[in-house]
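Participant: Coordinates for the following, if possible.
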Amino acid sequence: MTQTGIPFHFMRGGSSRGPYFDRADLPEDRDRLSEVLMAVVGAGHTWNIDGIGGGTAVTTKVAMLSPSARDDCDVDYFFAQVAVAERLVDYKPTCGNILSAVGPAAIEKGMVRATDGETRVRIYAVNTGARIEAIVKTPGGVVEYEGDTEIAGVPGTAAPVALNFLDTVGSSTGALLPTGNLIDTIDGLEVTCIDVAMPLMIARAADLGLTGLETAAELDANRAFYERIEPIRIEAGKRMGMGDVTKSVTPKIGLVAPPKAGGTVLTRYFMPWNCHPTMAVTGAQCLAACVLTPGTVADGMAEGLTGTAPQLVEIEHPSGIIEVMVDFENGADGLTLKSAGLVRTARMLARGEVMVPASVWDGTR
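Facilitator: Reported below is the predicted structural model:
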């Protein structure tokens, strides 16, 4: 045997895609698991030419599913962000776009039994401890992928997948504002360090000499921007209690500016060493929370806020707008987030076995 075959479903979830595995079909040892996932994706080459990655951070993501032992969840979702050009796997974050296909994948894999019409899949995000409810269209007990729902960054339309996020505050750090401040000043730049679904360091685009309207390609070509922002991100990670984040994709970076296309706020989101071509689902929730929290760097920028819950926050990004419905309470201690809801789409692209060299893994768990 020169190669080891691993069963998988290849899914598009939101504006990302990648392989969805049964966790039981992969090595238990974390170091060996990382070697397998890098071989699957082809990490270490800008094209991912020796794997099924797509040469961008949104196409080198991996979902690993297993039946949940929790009474309040059906399936556990363990996420891995595999690097593109480096040999690196990060298990700290989760991914809301990849999460969009967890419900359909769990049904396709037989982990969740579908009901006629719609199926509710209760998901536990292993990386962050959050719980999510996904509502999947299942007419006749079969996952429906075709529909008329359109999301920015994905061509055409597909069936909607409704996501309701619970337990998202302090996903990685245990606090909404892990530094204890609404605004921190790091190397002369005012930032808000906030943790809702994904820890972010958020700055005003104008404070970095940007308009917020720059394309992802323009921002990625602006190496002076990355040289300026990365040391600040590393210091923010320390202040957020995340330790040395030099080799970690979290905290991510967000930029905010006044809206230009009829939304609530204009944003750019970084992963963190390049600009997201659209918007991460988790990042959208965190940016929405920043917008709704008085005193942050986004204070005074947003348009159309009512101050009452639930509040629809329309986030402008390079490819369009993503909508986040946020339920919250205003109290003496400030904003308390209860849940955030979004609608995404998903599609199964392929299924079968992906091969890795036997020298990487011989199939023994």
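Participant: Please count neighbours and contacts with C-alpha atoms only from this point.
Facilitator: Will do.
Participant: Skipping its backbone neighbours, what lies nearest the residue positioned nearest the centre of the chain in space?
Facilitator: Centroid-nearest residue in the chain: C95, 2.8 Å away (criterion: CA atoms, centre = their mean). Leaving aside its chain neighbours, C95 sits nearest to T282 (6.5 Å; criterion: CA to CA, 6 or more residues apart in numbering).
Participant: Enumerate every residue touching the one you found.
Facilitator: When contacts are counted by CA atoms under 8 Å, 6 or more residues apart in numbering, T282 touches T94, C95, G96, N97, V196, A197, M198.
Participant: Filter those down to just the ones in strands.
Facilitator: Judged by DSSP state E, the contacts of T282 include V196, M198 as members of strands.
Participant: What is the nearest of the contacts of T282 to E329?
Facilitator: V196 (15.2 Å; CA to CA).
Participant: sec struct for P104, please.
Facilitator: For P104, the assignment made with DSSP: H, G, I helix; E, B strand; the rest coil gives helix.
Participant: Quick check: closest non-adjacent residue to P258.
Facilitator: M301 (4.9 Å).
Participant: Can you report how many residues neighbour that neighbour?
Facilitator: 15 (other CA atoms under 10 Å).
Participant: which residues sit in contact with it?
Facilitator: So M301 contacts A257, P258, P259, V265, V291 (CA under 8 Å, 6+ apart).
Participant: Hmm, the first one is touching T267, no?
Facilitator: What that stands for is A257. Yes - A257 sits in contact with T267 when judged by CA atoms under 8 Å, with a separation of 6.3 Å.
Participant: So for the two, which residues contact both of them?
Facilitator: Counting by CA under 8 Å, 6+ apart, the common neighbours of A257 and T267 are G212.
Participant: so where do the strands sit in the stretch 251-365 of the chain?
Facilitator: Ranges of strands within the stretch 251-365 of the chain are 252-257, 265-270, 311-317, 320-331, 334-357, based on DSSP state E, counting those that start in this stretch.
Participant: Looking at the ones you listed, which is nearest to V154?
Facilitator: Closest to V154 of those is strand 334-357 (CA to CA; 9.1 Å).
Participant: Give me the packing partners of the strand or helix carrying P19, helices and strands only.
Facilitator: Using DSSP states H and E, P19 sits in strand 16-22. Where contact means 3 or more CA pairs under 8 Å, 6 or more residues apart in numbering; DSSP states H and E, strand 16-22 is packed against strand 3-13, strand 61-67, helix 96-99.
Participant: could the ones you listed go into TSV alongside mean neighbour count?
Facilitator: Formatted as TSV, the helices and strands packed on strand 16-22 follow (neighbours: other CA atoms under 10 Å):
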stretch	mean neighbour count
strand 3-13	20
strand 61-67	23
helix 96-99	27
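Participant: Redo the ones you listed as CSV? Include distance to Q311.
Facilitator: Shown next, in CSV, are the helices and strands packed on strand 16-22 (distance: least, CA to CA, whole Å):
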stretch, distance to Q311
strand 3-13, 25
strand 61-67, 30
helix 96-99, 20
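Participant: Also this sequence, please, to line up against the first:
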Amino acid sequence: MRPTLPCQLRLRKTVWRIPPSKPSPRPTAPQEQTPLRAAFYRGGTSRAVILQPQDLPANHAKWRAIFRQVLGSVGLGEPYGRQLHRLAKGTASLGKICLVEPFHKTDEKDTAVPHVDYTFVSLDPKAGHVDVASNSGNMLSAIGPYAYNARLLPPDIYAIKDGDITVVIRNTNTMKLIESTFAVSGGQAAVTGKHSVDGVNGKGSSITLAFQDPLRTATRSHFPTGKLIDIIEGYKVTCMDGTVPVVFIRADAIGIPGTILPHELNEQRDKLIMLEKIRKTAAVAMGITDDEATVPRTIPKIAVVSQSAQHTTVSGATLKDSQVDIVVRFISDSEPHHAIPLTGALTTALAARMSGTVVDQVLAPEEVVEGVLTIAHPSGRLHVKLDYDRSKKPPRWVGSVSTTAQRLFAGKAYWTSSASEADTDVPSPADSARHSLGLAFVNELRFRESPEALVERLYRDQNASSS
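Facilitator: So this is what the prediction gives:
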């Protein structure tokens, strides 16, 4: 019998010579949350997340998924409809993103040089659809202050630490210019002040928005059907393309009181369905789209107008008929507005200047304030000033409103890797870095042409309309 001890020694020796195995490297886990520089601002009676597009992925096809994650959508994993882990609130008027960046000159025809480009993105809170068809006038209130606070403006502007400054903004959705004049204090956009906005608690520092040439933002004509009055679905309407395309209809024509409040109108779903049908039919008549199935969510808007009358606002305050020139109720995405879109208010003021429109028919015989249209909306009043500026070359209409804005927070929003599931039907042009990123995004979603071709077409359309 062989001895056992040497065998054990040999075994130990053999085992000892086997080098210890190195642990296999663990696969790197994808970053669960990707940070994104963001700010949250109230602008007028609305609010939005503001992003700088250079912080977003180079592949624009990923942007829509990121926007859906940041804002949330009831139809995308939100069965309770509360959006508890998102920044939106489940309503179309609050599902907004603003992209702000330094202005990029895209064409030698650009004679005016804005300070910043602003792209408005709207999110359908139910289906998650991303829309770039229109501008948001209320959120324009926040763009100048945000650009100033984010140090996106030319150095000479920051030489003014206290006082009023003017920031020129190009809205890439409409290719229109807006001058935003506001106060700065201590090197920041001022917030405190004495100006009040009906629909917003408290007072703030006044911001004046001057919309340059606020006409033809989606078509080639301010009356794209060629008529002051059209018969749409059996109703008399005025279809106007102003700061935003709007279909105006009289309240008495559809059998509702003009002073109806949003919660009351929401209870009349048959009226809202009918108004949506009128809106879509009018969109085709206006040339905004060729098919009712492809009508954008955000344009045209529909507005129900009526004569001034004493009524109660959503806050319980009473407005006398002598305090307003006209009563207006705007509807977007089949949701009655609790206040009024600033772009819609400006289009209302333009339609009021045109004799024979539906708006003109219900105007008070004398203005409450000379040279100003005083509009009653569900939360109170808004004053719109409209001037024809002959000092401009060429002469143009300029519409002005005063409002307020407030920074609510600035920091980081977060999106997860699931947002990298790209919307592959939207390609990103290789040369987009040479252009406004926001303009390129609008182009990709709406026109699918190069930025140069987009700018050329818009200039051609505007010149054709002016001639």
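Participant: The residue nearest to C95 of the first structure pairs with which position in the second structure?
Facilitator: Under the alignment (TM-score structural alignment), T282 of the first structure maps onto T343 of the second structure.
Participant: how about the helices in the stretch 151-300 of the first structure?
Facilitator: With DSSP state H, counting those that start in this stretch, the ranges of helices along the stretch 151-300 of the first structure come out as 216-221, 223-239, 281-292.
Participant: May I see those organised as TSV, with distance to C275 of the first structure added?
Facilitator: Converted to TSV, those look like this (distance: least, CA to CA, whole Å):
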stretch	distance to C275 of the first structure
helix 216-221	5
helix 223-239	10
helix 281-292	12
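Participant: For those, state which one has the densest average packing.
Facilitator: Burial of the helices of the stretch 151-300 of the first structure is given as mean neighbour count (mean count of other CA atoms under 10 Å); helix 281-292 ranks first at a mean of 26.
Participant: so how much does it differ from the second structure once superposed?
Facilitator: Compared with the second structure after fitting, helix 281-292 of the first structure deviates on average by 0.9 Å (mean CA distance after the TM-score superposition for the first structure).
Participant: now that helix, how far from the centre of its chain.
Facilitator: Here helix 281-292 of the first structure is found 11 Å from its chain centre; the criterion is CA atoms, centre = their mean, to the nearest Å.
Participant: Stretch 129-145 of the second structure now?
Facilitator: From the chain centre to the centre of stretch 129-145 of the second structure is a distance of 3 Å (CA atoms, centre = their mean).
Participant: on that earlier part again, point out the one among the strands of the stretch 251-365 of the first structure that comes closest to D71 of the first structure.
Facilitator: strand 334-357 (20.0 Å).
Participant: picking that back up, of all the helices of the stretch 151-300 of the first structure, which lies closest to V354 of the first structure?
Facilitator: Distance to V354 of the first structure, taken as CA to CA, is lowest for helix 281-292 among the helices of the stretch 151-300 of the first structure, at 27.1 Å.
Participant: where's the residue mapped onto K96 of the second structure from the first structure relative to I52 of the first structure, distance?
Facilitator: The equivalent of K96 of the second structure in the first structure is K61 (alignment by TM-score structural alignment). Using CA to CA, to the nearest Å, K61 of the first structure is found at 10 Å from I52 of the first structure.
Participant: can you check T246 of the first structure too?
Facilitator: 26 Å.
Participant: These two: which has the busier surroundings?
Facilitator: Of the pair T246 of the first structure and I52, I52 is the one with more neighbours under other CA under 10 Å, namely 21 against 13.
Participant: The equivalent of that one over in the second structure: what's its closest spatial neighbour, skipping adjacent residues?
Facilitator: Pairing criterion TM-score structural alignment: the partner of I52 of the first structure within the second structure is identified as L87. Counting by CA to CA, 6+ apart, L87 of the second structure lies nearest to L71, which is 4.9 Å off, once chain neighbours are set aside.
Participant: quick one, what contacts the residue mapped onto the one you found from the first structure?
Facilitator: Correspondence of L71 of the second structure to the first structure, assessed by TM-score structural alignment: V41. Each residue near V41 of the first structure by CA under 8 Å, 6+ apart is listed here: N48, D50, G51, I52, G53, T60, V82.
Participant: The same query, at a cut-off of 10 Å, please.
Facilitator: 18-19, 48-55, 59-62, 82-84, 354, 356 (CA atoms under 10 Å, 6 or more residues apart in numbering).
Participant: again, but for C290 of the first structure
Facilitator: C290 of the first structure touches 176-177, 182, 192-196, 200, 202, 256, 284, 296-299, counting by CA under 10 Å, 6+ apart.
Participant: Over to R12 of the first structure?
Facilitator: Counted by CA under 10 Å, 6+ apart, R12 of the first structure has contacts 18-20, 59, 97-101, 154, 345-350.
Participant: quick one: what's aligned to it in the second structure?
Facilitator: Matched by TM-score structural alignment, R12 of the first structure corresponds to R42 in the second structure.
Participant: gap between that match and T403 of the second structure?
Facilitator: Distance, R42 of the second structure to T403 of the second structure, by CA to CA: 11 Å.
Participant: Need the residues touching each of the two.
Facilitator: N138, S141, A142.
Participant: In the first structure, what residue corresponds to the first one?
Facilitator: Correspondence of N138 of the second structure to the first structure, assessed by TM-score structural alignment: N97.
Participant: Can you report how many residues lie near the closest residue to that match other than its chain neighbours?
Facilitator: Nearest residue to N97 of the first structure, sequence neighbours excluded (CA to CA, 6+ apart): G14, at 4.6 Å. By the criterion of other CA under 10 Å, G14 of the first structure has 25 neighbours.
Participant: Check L312 of the first structure too.
Facilitator: 20.
Participant: was I right about it contacting A302?
Facilitator: No - in this structure L312 of the first structure lies outside contact range of A302 using CA atoms under 10 Å: 11.7 Å.
Participant: So for those two, which residues contact both of them?
Facilitator: T264, A288.
Participant: mind checking how far the equivalent of A419 of the second structure over in the first structure is from W47 of the first structure?
Facilitator: Aligned by TM-score structural alignment, A419 of the second structure pairs with V360 of the first structure. Between V360 of the first structure and W47 of the first structure the computed distance is 20 Å (CA to CA).
Participant: Please report how far the residue nearest to L87 of the second structure lies from S332 of the second structure.
Facilitator: For L71 of the second structure, the distance to S332 of the second structure equals 18 Å [CA to CA].
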